[in-house]
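Asks: my questions are about this predicted structure, shown below with the sequence.
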Amino acid sequence: MTDGARDHARRMDAVYATQRHIYDLTRKYYLLGRDALLRDLAPPAGGAVLEVGCGTARNLIAAARRYRHAQFFGFDISEAMLATARANVARAGLSARITLAQGDATGFDAAAMFGRDQFDRVFMSYTISMIPGWEDAIAAAAAVVAPGGTLQIVDFGQQEQLPRPWRRLLFAWLAKFHVSPRADLDRVIARVARAAGLEARFQPLYRGYAWRATLAAGRD
């Protein structure tokens, strides 16, 4: 892990040292689009699913319950969040199907963490806006998508069809938690897709409150 990544890990641990205990309860009202993404994952039988920035493992647990025929993997840079994630996975009785690790999204070694370097489904839910090197994180996630697989992303949009005062208030509030919605996410998605030979789809949700992207790999 680089010095910059270690600094980011310490910052995230500080942010979530206490918030992790109420994170899922408070975030469910405004992290819109997460559940629709999970419903669309549809991994193949025996498939592998990776969440980049798994936080409390809320998404992994929901997905594992929905797709009982798949194996799930997740990593996060915050060891504080992972402590909560491990407890949540154990409490859900899913330790045999969900594997967790600590890692940096901007440059991770999936083979070292999980013993595999490709996944049928990769997803990032409200993580892009919290990663300083988010462009590298998208490229790194795209690099582990298996043939026929997808990388799916949902995160804050630019509130482009919502009132301007709302946008100012929301962005000011998010900044308190080191969250920065990425104005050029669509362009970066297109660039990463071209470089990786993936097909990109981009969709604003809820009048631009959230943005959703899918990068799909063809079959060899």
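Replies: Everything's here; your move.
Asks: switch to C-alpha atoms for all contacts and neighbour counts from now on
Replies: Fine.
Asks: which residues touch the helix of greatest length in the chain?
Replies: If you go by DSSP state H, the chain has its longest helix at helix 3-19. If you take Cα atoms under 8 Å, 6 or more residues apart in numbering as the criterion, helix 3-19 is touched by 77-81, 104, 177.
Asks: quick check: the farthest pair among these?
Replies: Asp104 and Phe177 (18.7 Å; Cα to Cα).
Asks: follow-up on the earlier one: buried ones in the helix or strand just after the longest helix of the chain, by neighbour count?
Replies: Per DSSP states H and E, the first helix or strand lying C-terminal to helix 3-19 is helix 23-27. Residues Asp24 are the ones in helix 23-27 that count as buried (16 or more other Cα atoms under 10 Å).
Asks: center of this structure - which residue?
Replies: Met124 (2.0 Å; Cα atoms, centre = their mean).
Asks: which element follows the helix or strand encompassing it toward the C-terminus?
Replies: Element membership for Met124 (DSSP H and E) is strand 119-125. Counting by DSSP H and E, the next helix or strand C-terminal to strand 119-125 is helix 134-142.
Asks: name the helices or strands packed onto that next one?
Replies: helix 185-196 (3 or more Cα pairs under 8 Å, 6 or more residues apart in numbering; DSSP states H and E).
Asks: just want the angle from the helix it packs on to helix 134-142.
Replies: 40 degrees (axes from the mean of the first three to the mean of the last three Cα atoms, to 10 degrees).
Asks: try this one next to it:
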Amino acid sequence: MYRWQRHIYDATRKFYLLGRDGLVAGLKPPAGGSVLEIGCGTGRNLIRIARAYPQARCYGLDISEEMLATARQAVAKAGLSERITLAQADATSFEPRVLFGHDEFNRVVVSYALSMIPPWREALAEAMRVVAPGGSLHIVDFGDQAQLPQAFRAALNRWLALFHVTPRPDLAEAVALLGGEAGASSRTERPFYGYAVLAVATKP
């Protein structure tokens, strides 16, 4: 699907992938810390993270080699190839030490990817697994849209289905449950009248 869409992905998605910049602003990794994005796509978020936190080392994985081709070009053009490392991998099963030389990361980011991964709970569990002690998992995705007009919700979900996107209405609850099992505290926001959900789980 992304063989052609990757060329216009960032230009078109900026209008409806809301909350991504707020997620980046809230990361605040420690000096010299590491940030992993699961489902990094075109590298748009990683570039913003690297620029916002110049002392952090950034990593990204995606299952689509087509998207990674665009990400590599974007990272090189931004002059950030020394600080952003990219790899192809499945979000539901990956070995970070093999890919990046690290077992855990201070911040793990999943931005509008869980709604595109059928076994999304497995991907969520993998994301939590690689959060370092004292680190945090940051997720933004489509919310339950509970405060939006019903006609708008129906039209949005029909349109999203054309791109194999399925909002996860119980995402916040899943993060809280998984975080609790890992001893993590969690918090959730539902900005834009529930259009998006932003969840953060912090390990002790």
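Replies: On my side now, so go ahead. These numbers were taken from a predicted model, which means no experiment stands behind them.
Asks: which of the residues in the longest helix of the first structure are buried?
Replies: Quick answer for helix 3-19 of the first structure (16+ other Cα under 10 Å): 5, 8-10, 12-13, 15-16.
Asks: all helices in the second structure, in order from the N-terminus.
Replies: Counting by DSSP H, the helices of the second structure are 2-5, 9-13, 20-25, 44-52, 65-77, 96-100, 120-129, 150-161, 171-181.
Asks: now render these as a markdown table, adding distance to Tyr59 of the second structure.
Replies: As requested, those are exported to a markdown table (distance: least, Cα to Cα, whole Å):
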| stretch | distance to Tyr59 of the second structure |
| --- | --- |
| helix 2-5 | 21 |
| helix 9-13 | 19 |
| helix 20-25 | 14 |
| helix 44-52 | 8 |
| helix 65-77 | 11 |
| helix 96-100 | 7 |
| helix 120-129 | 13 |
| helix 150-161 | 28 |
| helix 171-181 | 22 |
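Asks: residue contacts, the aligned partner of the residue nearest to the centre of the first structure in the second structure?
Replies: The pairwise alignment with the second structure assigns Met124 of the first structure to Val110, based on TM-score structural alignment. Residues near Val110 of the second structure by Cα under 8 Å, 6+ apart: 37-40, 127, 137-140.
Asks: between those, which is closest to Ala25 of the second structure?
Replies: Nearest to Ala25 of the second structure, judged by Cα to Cα, of the contacts of Val110 of the second structure is His138 at 11.1 Å.
Asks: map that closest one onto the first structure.
Replies: Per TM-score structural alignment, His138 of the second structure is aligned with Gln152.
Asks: now that match: how far from Leu50 of the first structure?
Replies: 10 Å (Cα to Cα, to the nearest Å).
Asks: between those two, who's got more neighbours?
Replies: Between Gln152 of the first structure and Leu50, counting by other Cα atoms under 10 Å, Leu50 is the more crowded of the two (28 against 24).
Asks: for the more buried one, give me its contacts.
Replies: Counting by Cα under 8 Å, 6+ apart, Leu50 of the first structure has contacts 72-74, 119, 121-123.
Asks: I figured the match of His138 of the second structure hits Leu215, correct?
Replies: Yes - with contact defined as Cα atoms under 8 Å, Gln152 of the first structure counts as touching Leu215 (6.4 Å).
Asks: any idea which strand is longest in the first structure?
Replies: What stands out as the longest strand in the first structure, according to DSSP state E, is strand 145-156.
Asks: neighbouring contacts of it?
Replies: Against strand 145-156 of the first structure from outside (Cα under 8 Å, 6+ apart): 31, 33-34, 37, 118-129, 141-142, 181-182, 209-220.
Asks: let's see that with 6 Å instead.
Replies: The set of residues external to strand 145-156 of the first structure that reach it, using Cα atoms under 6 Å, 6 or more residues apart in numbering, is 118-126, 181, 210-219.
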